[in-house]
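Enquirer: sequence? don't have it. structure:
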């Protein structure tokens, strides 16, 4: 085997040409890749700036940090790709002499592949098999060397991609440089925001800020005003302002007047708790004052707000984000109880009761108010309406319960309580507390005379009936007796456990009773004290004062006889009315007989009207008149019954006065009771009800003329019995009156005898004095 010959050497000129082309290719690749990388970085600079800043000019916010992180990752990722794809791979790629020769010959065809032949001269492996023509190779090399002198490497490259990239890169760099020169602060801000991920915000042309929300609430003790309501501005804390549910807050915003742009209006972009979204414009208020331009808004969705509202506020290019108006329930008292311990003298146990509009407590009670609220509160403002004072109570920590303690109750309590919760929300309306202070009243004392009149004898027995009652309990009761203008003498009385008083003051037998004579006057007053031990001591209740005149027995009897005469006349009037009732029954009886006969018994003169000639109409009219007459009779019977009881009671009073004044005989008292009072009560209690029963039967029988005649006969019979009984009583009254007249005559004779005796004694004394004087003169 033959040994192959080594590859022939490339001439230095050709090697230099190929090396120069290789270096220029690498420089071209480097410049093109770097320019493309600069273009990418510059474009992302401007695009990111536009995306980050342009929304700001419309009131939106800058890109959030998360978006900028994504952008920065994309920038660095694409930059790495560009550097790898357009720079690194192309720079490290192997560029052989053959490739370089092909590039040159493609641009310069005059080489006729001589350059490629010179670069790729073959190695002879078997000189015996393949003829090697060394002359031809030399000729090709010589031709390549000669042609290489005409090669211009710049013409091999396409300048447009490089020029384009470099031009774009330079232009973009110039624009960035100009931006940095013109607005270096903005340049720095964007650089920090994009590459350092700073949260520094872009400066705004307009500057707005939220002042707060204006609400109207009830005035409290800390407001120092007498007005019922006050206007309060609630600031936003951490972007949240809390208002009462149902209120209509007014949003207050202001813009700096010295900013580059003062917004013509501000926009609220909101979302309610129920998902409703929208935007509304705020009203501009007047012109800028105190370096600020003000804006207000109080329409929907802030009208009668029921739920929370989240919103952004936009003023030209300034946007305040994540603001919220939180609507919460106003604090309110759910229950209020009164824990009271009444004064000891009342003997009432301590109690806890619900506060109502009619709550009351005894004066002197120890008490406190126990309240439960719908939410935790931190302060209670107390307005005392009666004393016109203001105070407040601050709780140690927010709580749903609180207590208000007071000194002992001395007067009516009238308070208004205003609650404030931890959000500064006031109760919608003050809670009214009304507790009436019930002063201990004097005992209620009633007194009346029983069986005694306003005139008494010196030996009278005075029965007293009455009642004694107190709010809680009485202590003592007594009867004050005062003769004329003399000293008052108290007589202790012990009422029953129910408070009833039944006491007899016997002027003859009661120890300590005043000694009276005819012509004197005595007054009686019942009094009682209670257990009240506060200021002022026990309360004393006083009954009506009863003045009584002291008269002789004869004078008293004459007064009673005058009253008897009045009762007799009243009785006679009742008797007359009963007789008229009988006449009414007689007319009813006559008409009943005619009705039983039929229409033929009525003449035209009996009736009036258009139907006077009609017998049937006459009969019907008579029946109606009959019914009307019968229906009026029970009322007359009841009237007579009531008046008879009144007459009987009057005679009983006379009888009791005779007994209690110790006058007249037992005979007279028995005649009053047996001949007058008893029979009158018998008529009222028995006869009159029996008459009404007969009237009922009569009324029920009117539909049957035959039976009605019998029924009206029964009623007449009952009436006759009543008239007869009353006439007998009247006769007894007249007998009694005659008896009384005889007694009066005897009383007058006795009185004349007594007067004659007194005159005789007086005359005897005068004659005796005259005789004594005559003897002395002798």
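Expert: Cool, the structure landed. Here the structure is a predicted model, which means the values were calculated and not measured.
Enquirer: from here on, contacts and neighbour counts on C-alpha atoms
Expert: Fine.
Enquirer: and the helices in the protein, which stretches?
Expert: Counting by DSSP state H, the chain has helices at residues 12-57, 65-82, 89-92, 97-107, 114-119, 134-148, 159-182, 184-195, 553-597, 615-660, 666-671, 678-682, 688-700, 705-777.
Enquirer: please identify the deepest-packed of these.
Expert: helix 114-119 (a mean of 24; mean count of other CA atoms under 10 Å).
Enquirer: gap between stretch 301-317 and the chain center?
Expert: The gap between where stretch 301-317 is centred and where its chain is centred comes out at 30 Å by CA atoms, centre = their mean, to the nearest Å.
Enquirer: contacts for stretch 71-84, please.
Expert: Contacts with stretch 71-84, where a contact means CA atoms under 8 Å, 6 or more residues apart in numbering, come from 33-34, 36-37, 40-41, 44, 48, 194-195.
Enquirer: cool, stretch 631-644 as well?
Expert: Against stretch 631-644 from outside (CA under 8 Å, 6+ apart): 571, 574, 577-578, 581, 680-681, 683-685, 688, 691-692, 695, 699.
Enquirer: cool, and stretch 138-145?
Expert: With CA under 8 Å, 6+ apart as the test, stretch 138-145 has contacts from 11, 13-14, 111, 114-115, 117-118.
Enquirer: one more structure, for comparison:
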């Protein structure tokens, strides 16, 4: 390097050193000012957040948002206000320009000297003179003032000191606030504390309450305080819905019975959406409280599985529960349901049976159906919401009906001979099926003899006609009635059994007891003779009535039905009705005659002539008169046939009726004769027995003598 060049650099150096000193002082003051501003910003944010958090009890999410916002704002403010200048490159030319603005009189020499610090030439001498002069006149202390940094430092000291003093005076509050800045959920200590009743704290620390959508909701807060003077006069409740709906209400005060506590409530008519609540009263703050409106659990399907009693022999059925109202007594019913939501439990009132829950399915096993029951099921889902109203289910048992049974004798009417053969009629029925039917008999209240009539094989009805032969003195080999004699009384009954095994004893029903009196053949014939005589007297009255009705037909024969159709119809109708009634009476007489024939046959009376006469000469003709002749006559009268023809047919009927009456009189005479003969025979037999007995007694006396 040339001497001139070296001299130039050396001559300008004092001036550059002064510029460097100004640059260093500027950067130092900017750094001090930036630090002080940061302290001021942090302290101001600390106090602001403290005031907001204490006043509004900010939730954790909002505190986090405010911290982030405050940090970003502080960083942005520091950067744009001082950070850019502190960290920007400051060239000598820029410092020279800045000094020129501070000292206008030095502007030209300063800028020229700095810009020509590395120049060579004739003007070097002049530049050196200027540089020496400027280096001596520059004072960095006068150019860079410390007044503004001192203000920021003072503010920083005051604010930071206030924080330190507050921390010393209120260490508990400071510690609590620092924990809350660290996003802890510790509440502020207040003179009044608000407690939300029924709310649950979630994992993120927020109090929430689930309620059924559309259901009324009562918000209840409990204010706790130490002194009566601290009791809040009112509690304000603010809410904001998910649909941006907002509102405010004053909660109703309910003074508590516990000292230091007061309840405040607010009723919401219907919770139709999710919303948040904030409450404040006195110095207490509470919120946000989340209310979640969720749908209630409902039964989408409910079936009843019915296990019938074993005696019914019916397979298990599964049908819709709504269709089940009654089941046979002794059945076991299990309810199988599917719900719209997962369940935690099912409450049943009254508490009967057992309940099992598996996610959305439920199983309710009811006790054996012996008495009517009605239950109400309340479903509680995993969110704690219950179904409303409860689902009702009622069930009543159908008790097993005992069998019904009737026992009748077909051919006898209260009296029998020792040789009789009884034809019986048994009709039995049961709602679920019979297992067996038995017949029982005893003589004079003695030992009862039973025999099975039939195995019903679970049929719901049974009709049988067993025969009982008294002459054999046994019921088909299953029990001896002993030797029967006149005067004995036989008691007959039938019993039907069903398969019901719910009770300790089987279900059975016994028919009414039939009592039969044992008589001799002579006594039976006397009774039959009396019945036949009564039958003849009754039929004679029917015959007399028929003769009168024939006279009416004869009168009509002399006076035809006439041209008046209505009058003719009335006249013929009256006559036809009279003959129709006579036909019914005649058929009744024929039935009575048949009954006499059957009774004689059933009792094994050895009188074939009597049976033949009653059957062929009385019962048969009466049946022909009542079922053929008289109905034919009625048909002709109804059709208004020629009166003369009707009169002729009526005459035929009367002739047949008279012939039957004559036969009845003959039978009466025959019966009287037979009874007399039987009386003589019986008397002779009695005399012979007494003579034989007397002879045996005399012989015994002679032997003893």
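Expert: Structure's in. What do you need? Just so we're clear, the structure is a prediction, and the values are computed from it rather than from any experiment.
Enquirer: could you quantify their similarity as a TM-score?
Expert: Here the TM-score for the pair of chains, by TM-score structural alignment, normalised by the length of structure 2, is 0.71; 658 aligned residues with a CA RMSD of 5.7 Å.
Enquirer: quick one: which of the contacts of stretch 138-145 of structure 1 is nearest residue 748 of structure 1?
Expert: Nearest to residue 748 of structure 1, judged by CA to CA, of these is residue 14 at 191.4 Å.
Enquirer: from residue 25 of structure 1, how far out is that closest one?
Expert: As judged by CA to CA, to the nearest Å, residue 14 of structure 1 and residue 25 of structure 1 stand 17 Å apart.
Enquirer: check residue 474 of structure 1 too.
Expert: In terms of CA to CA, residue 474 of structure 1 sits 129 Å off from residue 25 of structure 1.
Enquirer: related to what we said a few turns ago, got the contacts of stretch 138-145 of structure 1 as TSV, with distance to residue 422 of structure 1 columns?
Expert: Below are the contacts of stretch 138-145 of structure 1 laid out as TSV (distance: CA to CA, whole Å):
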residue	distance to residue 422 of structure 1
11	97
13	95
14	93
111	97
114	98
115	95
117	97
118	97
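Enquirer: show me where the stretch 201-350 of structure 2 has its strands.
Expert: 207-212, 217-225, 236-241, 246-250, 252-255, 261-268, 275-281, 284-294, 299-307, 317-320, 326-328, 332-339, 343-349 (DSSP state E, counting those that start in this stretch).
Enquirer: TSV for those strands, including mean neighbour count?
Expert: What follows is these, written out as TSV (neighbours: other CA atoms under 10 Å):
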stretch	mean neighbour count
strand 207-212	20
strand 217-225	19
strand 236-241	18
strand 246-250	13
strand 252-255	15
strand 261-268	17
strand 275-281	20
strand 284-294	21
strand 299-307	17
strand 317-320	13
strand 326-328	17
strand 332-339	20
strand 343-349	17
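Enquirer: the ones you listed: which one's closest to residue 663 of structure 2?
Expert: Ranking the strands of the stretch 201-350 of structure 2 by proximity to residue 663 of structure 2 (CA to CA) places strand 326-328 first, at 61.6 Å.
Enquirer: so how far does that closest one sit from its counterpart in structure 1?
Expert: Comparison of strand 326-328 of structure 2 with structure 1 after fitting gives an average deviation of 1.2 Å (mean CA distance after the TM-score superposition for structure 1).
Enquirer: what's the matching range in structure 1 for that strand?
Expert: Strand 326-328 of structure 2 corresponds to residues 358-360 in structure 1, going by TM-score structural alignment.
Enquirer: now that stretch, how far from the centre of its chain.
Expert: 17 Å.
Enquirer: list the contacts of it.
Expert: Stretch 358-360 of structure 1 is contacted from outside by 434-438, using CA under 8 Å, 6+ apart.
Enquirer: for PyMOL, what selects the buried ones among those residues?
Expert: Per 16 or more other CA atoms under 10 Å, the buried members of these correspond to this PyMOL selection:
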select buried, resi 434+435+436+437+438
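Enquirer: nearest to residue 405 of structure 2, out of the strands of the stretch 201-350 of structure 2?
Expert: Taking CA to CA, strand 326-328 is the member of those nearest to residue 405 of structure 2, at 21.8 Å.
Enquirer: endpoints of stretch 261-281 of structure 2, how far apart?
Expert: End-to-end distance (CA to CA), stretch 261-281 of structure 2: 13 Å.
Enquirer: swap that for stretch 659-679 of structure 1, sorry
Expert: With CA to CA applied, stretch 659-679 of structure 1 spans 20 Å between its terminal residues.
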